[in-house]
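Visitor: 3D, please:
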Amino acid sequence: MNILAISEMSLFKKLIIRGKNGTLGGIETNHKNLMRGLRKRGHRIIENKAFPKGQSPDIIICPTFGPISILMIWFYKRKYNCACVQHAHTTQDDMAGGFLPDVLVKYAGTYLKHLYKFSEIIITPSVFSKENLTRLEIPTRPPIYPVSNGVNLAKFKFSERKREEFRQYLNDQHEIDKDRKVILCVSVLWERKGVDVFYHVAKQFPEYEFVWVGNYITAKKLKERYDDLPNITFTGFVDDIVACYCGADAFFFPSRAENQGIPLLEAAACKLPILCRNLPTYSWLKDGIHCLKRDDLNGFVSGLKEIMAGENLRNQLINNALDNVQQHDINKIINQVERIYKRAIKLRRRLLEMQHER
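Guide: The predicted structure is shown next:
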């Protein structure tokens, strides 16, 4: 396939991260994994610019949701009259408590309805996010397919060497004793990610180190608000994210809204026991089998006690989650994405044939 990939990743990184190291979170992770995997399979991908004169794409794809994405999809779809698939990582629910001002969040539904109307097919990370998108009543009624974000299992796997490297990093950079138990969260620092809960749980466990790995460049005031405990650390961006997972003893993810939760996939692949909020989007994880799910502060406190005190429970959660995450291997996900892209191309061609026959 000839693929025209449109995204605002580079622009967002310049505006938000301002040239510093870091990522934009799950959307960027998934997009990079897909582009790398599709190129390895021989597909030709051109990003954010027209194909050479006399050539054209079979399909336009886009994972981002900004106004430039809308303009570029509209322009190139008119230019090439080809299929379009949008990877809908963004729904109305998860825009609240992020980097958008609250005054704009109330218009999110109307905006997203217009954003996604250009697609022959929409791909979204979970059944839950599909239900949210269906409720938008997108005017063109494109089919919506839930496909996991996936995880690179060749990269995300437990390593004793990487565990030691992260422990040494914490000791060198943050003066954390290498023998202390580490409770990890991995996420860009936004309000909706539950940093307040992370903080209040940390208060209850002075014997453990609570380490939040992820950019806080757009949320420095938020970081300052919750950075006064001796056992809580905000590292910012860390180059080797796999080492972070390997170096922790439990993964605590109190986010209030997700469309799947890529860090949960990564934590499972790296053999971490998981404690997370009981969100409907985590239907792919079973409470008490793959993780512990809780609803409030008291539940998180008791859940963490269970994980840290019970070796049998820890091993059960680790082994079951590791088995479960195998179905999310990025190579299996790319197989699904390829089939959907080809289906969208056929749909577009059939539509053009019908128009021509008229």
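
Visitor: okay, CA-based contacts and neighbour counts for the rest of this
Guide: Fine.

Visitor: where do the strands sit along the protein?
Guide: Using DSSP state E, the strands of the chain run over 2-5, 44-47, 59-62, 83-87, 121-124, 144-146, 182-186, 209-213, 232-236, 250-253, 274-277, 292-294.

Visitor: okay if I get these as a markdown table plus distance to Asn331 and mean neighbour count?
Guide: A markdown table is the format used below for those (distance: least, C-alpha to C-alpha, whole Å; neighbours: other C-alpha atoms under 10 Å):
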| stretch | distance to Asn331 | mean neighbour count |
| --- | --- | --- |
| strand 2-5 | 18 | 21 |
| strand 44-47 | 18 | 16 |
| strand 59-62 | 19 | 24 |
| strand 83-87 | 17 | 26 |
| strand 121-124 | 16 | 25 |
| strand 144-146 | 16 | 20 |
| strand 182-186 | 23 | 25 |
| strand 209-213 | 27 | 24 |
| strand 232-236 | 30 | 19 |
| strand 250-253 | 25 | 26 |
| strand 274-277 | 24 | 24 |
| strand 292-294 | 28 | 22 |
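
Visitor: can you add distance to Lys32 and give the ones you listed back as TSV?
Guide: Formatted as TSV, these follow (distance: least, C-alpha to C-alpha, whole Å):
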stretch	distance to Lys32
strand 2-5	11
strand 44-47	12
strand 59-62	12
strand 83-87	13
strand 121-124	16
strand 144-146	19
strand 182-186	18
strand 209-213	20
strand 232-236	21
strand 250-253	23
strand 274-277	25
strand 292-294	30
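
Visitor: what about these, which gets the closest to Val337?
Guide: strand 121-124 (8.2 Å; C-alpha to C-alpha).

Visitor: can you pull out the helices in the stretch 151-300 of the chain?
Guide: 160-174, 195-204, 220-225, 241-246, 262-269, 297-309 (DSSP state H, counting those that start in this stretch).

Visitor: here is the second sequence; please produce its structure so I can put it next to the first one:
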Amino acid sequence: MKISHYFEFEDHVTGGIRESVAHQRKMLDRLDLEYTTEPTLEADVFHCNLMGPRSVWYARRARKRGIPVVAHTHVTAEDFGDSFRFTNALAKPLRPYLERAYGLADALVCPSEYNRGLIEGYVDGSTPTQVISNGVDREKLEGFESLREEYLERYDLEPPVVFLVGHVIKRKGLETFVETARQLPDVDFAWFGPIDRSLKGRETKQLIDSAPENCTFTGFIDDIRGAYAAGDIFFFPTHEENEGIALLEAMTAGKAVVVRDIDTFSWLENGEDCLKVAAGSSTAADANSDSNAAVATDGGPTSFVDAIESLRDPDVRDRLGSNARERSEGFSLETIAQAYERLYAEVV
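Guide: Here you go, the predicted structure:
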């Protein structure tokens, strides 16, 4: 079996989608499946990770030739907004485009049950969907502990450090992150990841520039292990997420996790492997949210400040982090690889 494993705009797209593709190819190598990263119809399966115009062109022709098409549903209109400049304007027309594009597939791969629920609304049951996690590359994080002192010193951070990993964008809870840091001036907050100011809107840049002194934006770092080495509390107040590879990585590193209580994270257990906070707004726009107007859920913290305050206790951090590490084992590439082997066999 030969697979055309195509990632349109591969040289330009970064972040979670790029990581997911890297994970998939590592799993294909592990399974010893033959594949090419070029788009071609000289294959048994055409698998596209981003439904751009070239992918759509190939998908249409693959279907005419009887070659099964598998498409990943990394992109939705819901998570496209509040990312970079102009994405809000593009989010509305993006949905009908994706409805047509995803409708060309013989099978859709969704990274989470939440994403699957959204996508089934796009294709209205016309295309089979299957949930396969993006997974976590445990090997990539090996030895992260040895970098702790180096990265704490590099960014002048004092433990326990509240941190986040990924592109600095509003949708991931930028305002909440900054405002929570402002309310906890004696705690260091660090967001590890590219800022790309030229791609950011005015509000995003204002939030970054007006952040308090205890809130550090590191920009791109050359070794992502350094983020998980320096950080102690992974704070992920995102408003919309298809899964969250950085979350899985933080759990694998045994970090205590604080998340916004949104449908994407329904698989996490509040008080067991994370702390959840139900904020006053679940919209995708930070500007419309009240970062700490939270409602208690299942006896959990009533605000993000409350949650982080409780994690000053190292015993609480260790318990939640240990449970998170154990829970993350089900997302290892070794565990997920077999799902791809079954998927390709089914569509062929």
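
Visitor: returning to what we had before: the helices of the stretch 151-300 of structure 1: which one's closest to Ile6 of structure 1?
Guide: Closest of those to Ile6 of structure 1 is helix 262-269, at 21.6 Å (criterion: C-alpha to C-alpha).

Visitor: check the mean deviation of that closest one from structure 2.
Guide: In the superposition with structure 2, the average deviation recorded for helix 262-269 of structure 1 is 0.6 Å (mean C-alpha distance after the TM-score superposition for structure 1).

Visitor: distance between that helix and the chain's centre?
Guide: 10 Å (C-alpha atoms, centre = their mean, to the nearest Å).

Visitor: got the contact list for it?
Guide: 26, 149-151, 153, 156-158, 186-187, 245, 251, 253, 273-274, 318, 321-322, 325, 328 (C-alpha atoms under 8 Å, 6 or more residues apart in numbering).

Visitor: would you mind measuring from the residue nearest to the spatial centre of structure 2 to Leu164 of structure 2?
Guide: For structure 2, Gly244 is the residue whose C-alpha lies nearest the centre (C-alpha atoms, centre = their mean; 2.4 Å). Plainly put, Gly244 of structure 2 is 11 Å away from Leu164 of structure 2 if you go by C-alpha to C-alpha, to the nearest Å.

Visitor: check Asn115 of structure 2 too.
Guide: Asn115 of structure 2 is 22 Å from Leu164 of structure 2, by C-alpha to C-alpha.

Visitor: pretty sure Trp191 of structure 2 sits against Asn214.
Guide: No: between Trp191 of structure 2 and Asn214 there is no contact under C-alpha atoms under 8 Å: 11.1 Å.

Visitor: and Phe304 of structure 2, how many residues sit next to it?
Guide: 29 (other C-alpha atoms under 10 Å).

Visitor: ok so, going back, quick one: map the residue nearest to the centre of structure 2 onto structure 1.
Guide: When structure 1 is aligned by TM-score structural alignment, Gly244 of structure 2 is paired with Gly261.

Visitor: show me what contacts Thr216 of structure 2?
Guide: 155, 188-191.

Visitor: so which of these hold up in structure 1?
Guide: Among the contacts of Thr216 of structure 2, the ones still in contact in structure 1 (both residues aligned by TM-score structural alignment, their matches' C-alpha atoms under 8 Å) are 188-191.

Visitor: how about these in CSV, adding distance to Thr180 of structure 2?
Guide: CSV is the format used below for the kept ones among the contacts of Thr216 of structure 2 (distance: C-alpha to C-alpha, whole Å):
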residue, distance to Thr180 of structure 2
Asp188, 11
Phe189, 9
Ala190, 12
Trp191, 13
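
Visitor: return the member of those nearest to Lys2 of structure 2.
Guide: Trp191 (40.5 Å).

Visitor: alignment lookup: that closest one to structure 1.
Guide: Using TM-score structural alignment, Trp191 of structure 2 pairs with Trp212 in structure 1.

Visitor: residues contacting its match?
Guide: By C-alpha under 8 Å, 6+ apart, the neighbours of Trp212 of structure 1 are 184-187, 232-236.

Visitor: ok so, going back, let's have the helices of the stretch 151-300 of structure 1 in a markdown table, adding distance to Gln336 of structure 1.
Guide: A markdown table is the format used below for the helices of the stretch 151-300 of structure 1 (distance: least, C-alpha to C-alpha, whole Å):
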| stretch | distance to Gln336 of structure 1 |
| --- | --- |
| helix 160-174 | 32 |
| helix 195-204 | 34 |
| helix 220-225 | 39 |
| helix 241-246 | 25 |
| helix 262-269 | 18 |
| helix 297-309 | 35 |
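
Visitor: so for Thr134 of structure 1, which of the ones you listed sits nearest?
Guide: helix 262-269 (22.2 Å).

Visitor: straight-line length of stretch 126-133 of structure 2, end to end?
Guide: End to end - C-alpha to C-alpha - stretch 126-133 of structure 2 spans 22 Å.

Visitor: which residue numbers in structure 1 does it align to?
Guide: Residue span in structure 1 matched to stretch 126-133 of structure 2, by TM-score structural alignment: 141-148.

Visitor: how distant is that stretch from the center of its chain?
Guide: Counting by C-alpha atoms, centre = their mean, stretch 141-148 of structure 1 comes out at 17 Å from the chain centroid.

Visitor: how about stretch 153-171 of structure 1?
Guide: Counting by C-alpha atoms, centre = their mean, stretch 153-171 of structure 1 comes out at 21 Å from the chain centroid.

Visitor: cool, and stretch 156-170 of structure 2?
Guide: That offset, for stretch 156-170 of structure 2, works out to 15 Å (C-alpha atoms, centre = their mean).

Visitor: which residues does it contact?
Guide: Counting by C-alpha under 8 Å, 6+ apart, 15, 82-84, 152, 174, 187-195, 200, 204, 227, 230-236, 246, 285-286, 312 sit against stretch 156-170 of structure 2.

Visitor: and Arg327 of structure 2, how many residues sit next to it?
Guide: With other C-alpha under 10 Å as criterion, Arg327 of structure 2 counts 17.

Visitor: map it across to structure 1 for me.
Guide: Per TM-score structural alignment, Arg327 of structure 2 is aligned with Asn324.

Visitor: tell me which residues touch its match, please.
Guide: His290.

Visitor: how about the one 10 residues further on?
Guide: With contacts defined as C-alpha under 8 Å, 6+ apart, Ile334 of structure 1 is in contact with 34, 37-38.
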